[in-house]
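J.: all I have is the shape, not the residue letters:
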């Protein structure tokens, strides 16, 4: 690439960040936090090994982290309003009518016991029980790209039922215990209220196993492809998903490539099995099965979609389940999503929201330069 191309890219990068800052700047009433949030975003986007108060302050030419910590802990600004602007920024650049909303949680490994929501609990981030916080997130995926647009911190009952811990972590009295599927529903309700353009909702097993969430989606006539475990019972006589997957004959399986993975080309065979139950709303329920052609491993999804929806479209929606995992990886590696050193409940939302903004900026820049990876 020539020097002019590099300069142009830098200008586009800076102009895009200026536009994003202008968009959220109005929610910082005073000039000092308004200026500092720009420094915070620049630090999150800088090639730093760790992106915490100290390193962000050093990147901004400051001698101590007090200003960065004040931005997260004491400054007067509304993290939810900024979140809404980040969502609008993403939709402005990535929004399409057949977009996908993907919900999932990710873990934030922590030491100690004072960070809001921390306890020993299972996290898919490491695949085991860790001392960690869990955040439930929503990603928007389209043919143009994918980005995180909403977030909620999961608070176990060890926190919600302990007044002393709540007070220490500045957890408001209005915050109650909610399961991860309940947090997902709250996030999805906000997406509906904002009138996001989308056609599908996807999610991992935690959400696929929850009948309340699935019922809520069905009541709103929303199509979904939600992962379930092999032992989850969904068949006409109470059979589990693994048993139902033996029903389709070999000729109905459709083979699709999912692109290059860590060990070469990933190819899967897919089959769709109708599930029992009469509906009068024009929707059908089905079990989608994915079989890895390399090792035979299978994955299972509950599908709720309008009658006549093609298997190809359903498979495309299932493919988008991986979009949020890619968002987590990018936001952590490139925008410091998990690099924070804050304990208070509101401060977690502030850092995570700004990291989402930084990651969204990178996605949009890549989209405009043709380097982004969309869902297809």
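T.: Nice, I can see it. Treat the numbers as computed from the prediction; the structure is a model and nothing was measured. Residues are numbered from 1 along each chain as shown.

J.: from here on, contacts and neighbour counts on C-alpha atoms
T.: OK.

J.: and the helices in the stretch 51-200 of the chain?
T.: Here the stretch 51-200 of the chain has its helices, by DSSP state H, counting those that start in this stretch, at 53-59, 66-73, 79-94, 157-160, 163-168, 180-193.

J.: ok, which of the ones you listed comes nearest residue 368?
T.: With Cα to Cα as the criterion, residue 368 lies closest to helix 79-94 of the helices of the stretch 51-200 of the chain, at 8.7 Å.

J.: now that closest one against helix 180-193, angle please.
T.: Relative orientation of helix 79-94 and helix 180-193, computed by axes from the mean of the first three to the mean of the last three Cα atoms, to 10 degrees: 60 degrees.

J.: and helix 79-94, which residues are buried?
T.: With burial defined by 16 or more other Cα atoms under 10 Å, the residues of helix 79-94 counted as buried are 79, 82-91, 93-94.

J.: got a markdown table for these, with distance to residue 274 too?
T.: Shown next, in a markdown table, are the buried residues of helix 79-94 (distance: Cα to Cα, whole Å):
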| residue | distance to residue 274 |
| --- | --- |
| 79 | 43 |
| 82 | 43 |
| 83 | 39 |
| 84 | 38 |
| 85 | 40 |
| 86 | 39 |
| 87 | 35 |
| 88 | 37 |
| 89 | 39 |
| 90 | 35 |
| 91 | 34 |
| 93 | 37 |
| 94 | 33 |
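
J.: ok, second structure coming up, stack it against the first:
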């Protein structure tokens, strides 16, 4: 509760009027509730409103600065998680499947959430990750070029005039530029191949004195000697394969969400100062993953540093999982650009509250009881794992659950039926007009 009050209080300067500010707090509470679906109707009923009008106004018409809210959320997360030996900004994108083409950003495209080409909206995110905890702190919606080129469609989708077409790597650069401006950018950035193959993004990060560990493909080329470029997979064959190169591989274990993850790692210097190729090999399958790295001056020049940075890219996926499963990150039914972005930003705020609370609880949790030998028998009492984000949210729900009077829920049964009857009437009239025209 205290962290919610602190973060919500800090958002006051982002709102022109008090009522939308208070509604934003109610919206965050609804996102942190146990509602199975979190949209304007369900949140409005949960927080005690008679209709969804206030919630819809908050997302669509109210005057408030959603970009500044992102900045406040970042500052809150960095303040609470920043005192760590290693801090990484992890870039990745996640999507929300949508029906039709009347939502800003929606088109048929590859959706990581579906693992295939599907109709939906993709959003680029940045997660602030440390060994003690992590939270999503930045978001930019990817808008297809064809939507931006059509003036009429831009107006229908509510896309502001200042929004121009940008690739995912350019959107990631914008997020990092904001973090640099408000001094919340961590010393390291990690990303997958979408960002690893973006040379301008890598140059921007390095030019600002920030290190990076970026995933690249096997066909990515590096200069191993002056004038000689080689593909990443060819580098492995030439310099890391065979008995004489066996010592160049080191098995490193890094703690993951389900325990220790051990891989074999190797790194090779390039002719570019302070740039390296980092290779990860799966111990069982031998599958390889490649990373292009930059170590800025003043940062530890060690293999283990790069390994730890590479592994702190993984928590961003956990952030997507928690955001969607527990906070309604992909539940919104809004269609306009600003409304969609505002829902995402308020979801990031709600997730940040629980992520920070979880990290604080972890510092007070006892050390885990783990076996030391393969045949060891479990003790009678294995204790408890540290509180997770999901458990923190459930505890919050128990503390804050509003048992609205029965008349309130009966009112909503009536309101929904009346609204749906009205929608049905207009739907049938539209069909009659269409039939008449044909």
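T.: Okay, I see it. On a predicted model such as this, the values are computed, not experimentally measured, just so you know.

J.: picking that back up, tell me the one of the buried residues of helix 79-94 of structure 1 nearest residue 131 of structure 1?
T.: The nearest member of those to residue 131 of structure 1, counting by Cα to Cα, is residue 79 at 25.9 Å.

J.: and the closest one, what pairs with it in structure 2?
T.: By TM-score structural alignment, residue 79 of structure 1 lines up with residue 66 in structure 2.

J.: and the helices of the stretch 51-200 of structure 1: which comes nearest residue 3 of structure 1?
T.: Checking the helices of the stretch 51-200 of structure 1 against residue 3 of structure 1 by Cα to Cα gives helix 53-59 as the closest, at 25.5 Å.

J.: mean per-residue distance, the closest one versus structure 2.
T.: If you overlay the two and look at helix 53-59 of structure 1, the average distance to its match in structure 2 is 1.2 Å (mean Cα distance after the TM-score superposition for structure 1).

J.: separation between the equivalent of residue 53 of structure 2 over in structure 1 and residue 115 of structure 1?
T.: Here residue 53 of structure 2 is matched to residue 66 in structure 1, going by TM-score structural alignment. Separation of residue 66 of structure 1 from residue 115 of structure 1 (Cα to Cα, to the nearest Å): 19 Å.

J.: quick one, which of these two is more surrounded?
T.: Applying other Cα atoms under 10 Å to residue 66 of structure 1 and residue 115 shows that residue 115 carries more neighbours, namely 20 against 12.

J.: what residues are up against the more buried one?
T.: The contact partners of residue 115 of structure 1, taken as Cα atoms under 8 Å, 6 or more residues apart in numbering, are 133, 169, 342-345.

J.: quick one: what's aligned to it in structure 2?
T.: By TM-score structural alignment, residue 115 of structure 1 lines up with residue 103.

J.: before we move on, what about residue 15 of structure 1?
T.: Using TM-score structural alignment, residue 15 of structure 1 pairs with residue 2 in structure 2.

J.: neighbours around that match, how many?
T.: Using other Cα under 10 Å, residue 2 of structure 2 has 9 other residues around it.

J.: what does residue 204 of structure 2 give?
T.: Residues lying near residue 204 of structure 2 (other Cα under 10 Å) number 14.

J.: what residue of structure 1 matches up with it?
T.: Aligned counterpart of residue 204 of structure 2 in structure 1: residue 216 (TM-score structural alignment).

J.: which stretch of helix or strand covers that match?
T.: With elements taken from DSSP states H and E, the one containing residue 216 of structure 1 is helix 211-219.

J.: also residue 266 of structure 1?
T.: Going by DSSP H and E, residue 266 of structure 1 is part of strand 264-274.
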